[in-house]
Every structure is written in C-alpha cells, then in structure tokens.
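take a look and give me a structure for this.
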Amino acid sequence: MQGQTVRWETLVPAHIRSIQAYIPSKPDDVLRDMFHCPSIHRLNNNENALGPAKEAQAAIAAFDPAAAAIYPSGDAFHLRQRLAQKFGLDADCFLVGNGANEVIAFVINAFCQAGDNIITADKTFAVYEWVAEFSGYQSKQVPLCEEAFDAQSMLKAIDERTKILFVCNPNNPTGTYWPEKKLRAFLEAVGGRQIVVLDEAYAEFVEQEDFPDGMKLLHEYPNLVVFRTFSKMYGLAGLRIGYLAGSPEVVNVIRRTCVVYSVNALAQVAALATLDNEGDHVANTRTLVREAKAFLHSELTTLGLHHLAGEGNYMMIRLPLSDTLAYRKLMQHGFMVRTMTGFRYPNHIRLTMDKLPVMEGFIKALKAIL
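You can find the predicted model right below:
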C-alpha cells in the first residue's frame, strides 16, 4: 500500500530544518564490539572518576523499589530546603531540573520571544547556543580572548533585543575563568538591563582564591542567575539533576516555564545525601584531578604537545592529526575522548581526568597512535 506524502517543508519551521541533530555515543557493549577492545575508559564527558560520594551510594542502595510507582516531589521540595540551608538563601531562590540542559531551556524560554537574542562565547558549552536556536531565537557567539570569555566584546554585542548573557565560569572546554573583580565589573556594566547567567557547573573543582562564588553575589545582583549541577563533582551524571539559583523575583518568572515532575525521586534522594557530607568527596576529587594534571603535563610536554589545563576536571590537547581520526585510533586502545571540532577547536581533544593508572594507559595509547 502506498503511504501518504507528508509536506515536511510546511510542518517543520525553517530554524529547525537548519539544525543538525546531536548524535550521542553508543553504549559500551556496542562500542567494544565496534572497536574490538575488551574495555572502555570514558574520558569524554567530564564525569567524576570516583563516582558518587559514599553517602549518595548508600542512599541509592537503600532506595525502596516500591517508591518507583509514586510520582516524585514535583518541585524537589526537600532538596530546595537543603540548598537554601547550604547557601543561606530562601528555598524559593532555587529551581531544580533534569540536568543543567533543562534549566538552560527554562531560562531562555522564560525571557525570550520572537526576534530576541542571547550572547555567549564561540568556544564554550554549546547547549546555550543550541537551545536558543532550536527555540527560534538568535545566538550571538563572541570570540574568546586569550582562551577566556571577552567581557568587553560581549557588552558591545548587546542590542535592544538581547535578553540573556551566558558566562561559563570556569569555561568548558578551556578551563579559564573570570576572577571576582572582573565578574563584578561585568555585572555593573550590564546594570540589570539583561539577565546574566553564570554557569558554575565546574565551580567545585576550582581552588583559586580569586574565583567568585556566584551564590554570594545573588544578594547584590537581582538579574543574576547561577547554574550548579550534581553531575560533575558529585558524580550523579546518570541520574540527571541540576539546579539554578536567583532572586525570588527572577526564579518566579523562570518557574512558569519549568516542567514539574521532571526530576526523578532517586535523583532527589541521592542529591540530598550528597550534601550531607560533601567535604571529603570534594577534597578527594580535587586531589585526583591535581595529580592527573601534573602527570599529564609532564608527559605531554615531553611529547611536545600543546595542552591547555585550566580549572575543572579536564584538559585540551592539540594533536598533529585530525581529532576524529585520533578518536577512532584511541578507541581501539579502549580510551574514549571528546573530539573538539564541534567546539570550534579542530585537531584538539578534550580529556577527562581519571586515576593515575588510567592516565598512564592513555599516554601509552597516545604514544602508540602518534
């Protein structure tokens, strides 16, 4: 029987037709068969090599399977109360989402309408750009300056239709950051005319004294929105839970666009347990990252490979070959990395820090493919 003809050109908006869908990596079992390797070290997504904190692991193990039949707290009530206690803010200053990607969409859809634009950097976390464009809004990408966000160029890019400025601090993938003095100057220059989103997904990894704490600035800047996540430092990437914080007024606006019940019960339980005793987990993770970076810096310098290792649990390496070719060759040795052409860094790979034996294995594989 002949099927009906669908007129996609009339159904699909032009801005959607112009977007290429993101293709995630295949599961490990499929990849092992594809690349004929017995095991895979995933060094591509900046996950915590230590996994969740022991308190979170215990909470996950104790989760009652019968509770899976019951809808979770629609607004993550207890978690918001705990976050309020941790940061000295009101619970209504927090909104929890199904990972950072969801809260990005909440903010953009809360403030943008047809003809509006957002501003961010050209080499940063790409989801700000993607969400804006598939929502039908313009995304302006300002070039980095010395691998960092360029505050003055971002300010110059503002026009009458600019609604939101996104700053990733520290930046993914460069690891550069704005110190508190620079961030304050930027916020003063914006002057409340636009929303400023400060994405602090990797803030817990930073040990520099001049690194700003966005949560403490919320009292002074009512147009500031801060993103945090449980995926990176806290090792809950598989449960998909992140949150934003802002003034009660701005969060009340954003809440109108959010989807209730999007954060599952197990994620909320694990996140709550994580906050009960995070000190040791953070310290141990920072030690792992510090040791891995020191080892890799020495090895990569010996190999004559330029690398950028700022803040965060990752670094970028420039290779004398295509990043996609390097990906395939490294996969044959069981090491998955992030190709960086999509981040506008051709011939670069981004590498997640892991335990020293894994880093030693990566260097051995890198030498083999070079």
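
C-alpha only now, for contacts and for neighbours.
Will do.

next, the buried residues of the lengthiest helix in the chain.
If you go by DSSP state H, the chain has its longest helix at helix 279-303. Buried residues in helix 279-303, counting neighbours by 16 or more other Cα atoms under 10 Å, are found at 281-282, 285-286, 288-293, 296-297, 300.

now the other sequence, so there's something to compare against:
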Amino acid sequence: MNIPNLDRLVPSYIKGFEAYIPSKPDPELKKLFRCDHLYRLNNNENPLGPPPAAREALERFETHRAAIYPSGDSYYLRDKLAERFDLHPDQILVGNGANEVITFAIKAFCEAGDNIITADKTFAVYEWVAIFSGYEARLVPLQDFCFDSGAMLELIDARTKILFVCNPNNPTGTYWNEEKLCHFLDRIDGKQIVVVDEAYCEFVEKEDFPDSVALIKRYPNLVVFRTFSKMYGLAGLRIGYLMGSLDVVNIIRRACVVYSVNTLAQETALLALDDPEHIKRTNTLVGEEKAYLCRELTSLGLPFVAHEGNFIMVKLPISDTLAYRKLMHRGVMVRTMTGFRYPNYIRITIAPHEAMAALIDGLHVILDSSLG
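Okay, here's the model as predicted:
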C-alpha cells in the first residue's frame, strides 16, 4: 500500500491550524456527566424555538419533497428579504448558516498574501476561515470590551481586503452606534470591504443602533451579515444571509455554493420573518431574566459583562473548564471562554427562569466548594 506523503501534500497554514472539535450530542453528554436533564446555556439559542408559523411549516412538510432539490439560490426568501429591506433580490445571498456566507466573502476577495482585520475577542470564524484558506488574520485587542476602530484602521495595508465588525459583539455584547460606524466607513473610503455581522441585531433595542442595511446605498463597500439561528430559533436548519451593493454581491456570488440551503430551512425562514410578536416575546424574556441574572451575580460578587444580545459573560475565580465540568454534572451547560481568549470567563445564554435559577444554584455550590 502506498501511503500518501501528507507532509508534502498539506499546506503549511493547515499544518499549524487546530481543528474545532464540537461538543458531543446532548444524550451522550448526559450519560458522560450522569445528569438526567440539560439546560443548554452555551450556544445563544432561542429557548422559545422558532415562531409559531415556522413550526407549522416544519410539521406539515411533505416527506416526498425530501427527494427534490431545493431552490438553488433561495429565490422566494431573497424576494421576501428584498421587500423587507428595500433592496433588489440580487443584493442578497443566502447560505448554510452565517459560517458559509463568511466563507463566501473571504474566498471572493482574498488571494495569497492578503489579510483580513478583526478583533482578537470576537466570533472566531472570521479568523478561522482566513487562516485555513491561507490568508493572514490581523487581530486588534478590544478596548473596554468593544471593537477599537482606530487600532483597526492603523493595521490596514495594501494587502488588506476585508475588515470584520461583529455588531453587537459576541461575546461582549458591546456595539458601535450609527455615528461610530459611519465614521469608520468614511475613514475606509471604499478602499476595503467592511463586513458588519449583525447576528444578534434583533436583540438590540437601543435607538442609536445603526440601520446598517440602509447604509449600503451610501457605502457600497459595506456588507451586512444576518442569521436565522439566533432570534428566529432555526439554528438546527443552518440558514444565514448577507446583503450588499449589487456590484459587491455579484462578486461574492462567484464564490457561492448553490443548493447548499435545504428546502425546510428556506421555507421556515420565509415564514419566520412574518412574526414580529416572536421578537417581542423573546426580548421580554431576555430582558427579565438578564436583569435577574445580573442581580444574582452581583450578590455572588462575580464580575460580569452584560450589554446587548441574549447572553452575559461572567468572570470566575476558578478555571472556566473546571466550572464547566462541575456545572455539567448539575445539568447546566455553559460556554467556556478560554477559546475566545477570555480565560476563567464563562458565557451564559439567557433562558427561562428555571434554567437561570439552576445556573445560580450551581454557581453557589461550585464556588463554595472551590473557595471554601
């Protein structure tokens, strides 16, 4: 048998890149940690699930349609989004989750020797896709838990193609208001693509949060990412999208993989858009339980970062991985933050009160046992 020479075949940037290892399925985790329930507070999922109309679409799906290819370009969903945002349908691309549209954008504009710029403590996929595609990822430290626009601008050189801004930022929840975003775009002056990732925008109720989609007409180098995974509760169906000027999106379309978004995802997303009450219900729950969680964390003497979004980041006096294991034995699953370059922090998804109370009870126990 001839064994392939992987050392010769594998590019150097792949050799130095560690694979992301997802967590085991919930039933396996419950067996591993010997718990009979699991509160998922790790992935910023919406505990209310999809809007009712989207649920109905899932329930009445005709199984014979599973043998039929979906719309290759999410035709009807793009029409609906275009109507919603006053765009042409061809200004929108739909992908298999936000991860895929991130890949589309980077692949469309970057070549060997190019770089992208983003923060060091943000959604890691911008960095990952750049690195495993053979491009440089330049990372700027956050300033007061917020993207540092000045430091990002200073890192730009002739090979910079895209700057990524997560707004509001995951995991800190901080955001740029419209004035700051426009000032940043003015300084860029169309020389690079600016991606604003608004995965959590539906959770923001502040009046100064930018209408980024409306800014596309003024800034044709602006690309806006959104997802149905968070507010709309369709994370399991993997569907996200990007919007931009026609010229820019037509370039990104060349790197787009067609037929990657399944029929169920397209149809449920289409219906999810028509339920504004779902957003109100979700934000009411998030507001009430976030306030409760902040009060309890303050009582525990734990520092926390609580801004926009359906999550809070908490600093612990013990290892975040140790806290994860101890909480998992109690059926509470949180996200460790060492991978986000925030060692000893955990990120907590806001969920119904039962889950929040279980988390607080668990923190009481593990802090008493670890520090007592």
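
just the TM-score for the two chains, thanks.
The TM-score (TM-score structural alignment, normalised by the length of the first structure) is 0.98; 367 aligned residues with a Cα RMSD of 0.6 Å.

and the longest helix of the first structure, which stretch of the second structure?
Under TM-score structural alignment, helix 279-303 of the first structure corresponds to residues 276-300 of the second structure.

that older thread, what about the longest helix of the first structure, how far off from the second structure?
Superposing on the second structure places helix 279-303 of the first structure at an average distance of 0.5 Å from its equivalents, by mean Cα distance after the TM-score superposition for the first structure.

just the residues contacting that helix, thanks.
Here helix 279-303 of the first structure makes contact (Cα atoms under 8 Å, 6 or more residues apart in numbering) with 48, 50, 53, 204-205, 233-234, 306-307, 309, 313, 315, 353-356, 359, 363.

got it, and stretch 218-228 of the second structure?
For stretch 218-228 of the second structure, contacts defined as Cα under 8 Å, 6+ apart pick out 97-98, 101, 185, 190-200, 212-213, 215-216, 234-235, 238-245, 248, 269.

list the ones among the residues you listed that fall in strands.
With strands defined by DSSP state E, the entries of those inside them are 193-197, 240-244.

just want the most central residue of the second structure.
The residue lying closest to the centre of the second structure (Cα atoms, centre = their mean) is Ala199, at 5.3 Å.

aligned to that one, what sits in the first structure?
Alignment note: Ala199 of the second structure maps to Ala201 in the first structure; criterion TM-score structural alignment.

which among the contacts of stretch 218-228 of the second structure end up buried?
Here, 16+ other Cα under 10 Å leaves 97-98, 101, 185, 192-200, 212-213, 215-216, 234-235, 238-245, 248, 269 buried among the contacts of stretch 218-228 of the second structure.

just give me how far stretch 132-144 of the first structure sits from the chain centre.
Centroid displacement of stretch 132-144 of the first structure relative to its chain, using Cα atoms, centre = their mean, to the nearest Å, is 17 Å.

run through who's touching it.
Stretch 132-144 of the first structure has contacts (Cα under 8 Å, 6+ apart) with 15-16, 19, 105, 108-109, 112-123, 129, 149-150, 153-154, 157.

that one aligns to what range in the second structure?
Going by TM-score structural alignment: stretch 132-144 of the first structure matches residues 130-142.

pull the number of nearby residues for the aligned partner of Ala157 of the first structure in the second structure.
Taking TM-score structural alignment, Ala157 of the first structure has Leu155 as its aligned residue in the second structure. Residues lying near Leu155 of the second structure (other Cα atoms under 10 Å) number 14.

same thing with the one 3 residues further on?
Ala158 of the second structure is surrounded by 9 other residues when neighbours are defined as other Cα under 10 Å.

wait, what's in contact with it?
Contacts of Ala158 of the second structure (Cα under 8 Å, 6+ apart): none.

again, but for Gly95 of the second structure
101, 239-241, 260-261.

and those, which two are the farthest apart?
The span of these, defined through Cα to Cα, is set by Tyr241 and Ser260 at 12.2 Å.
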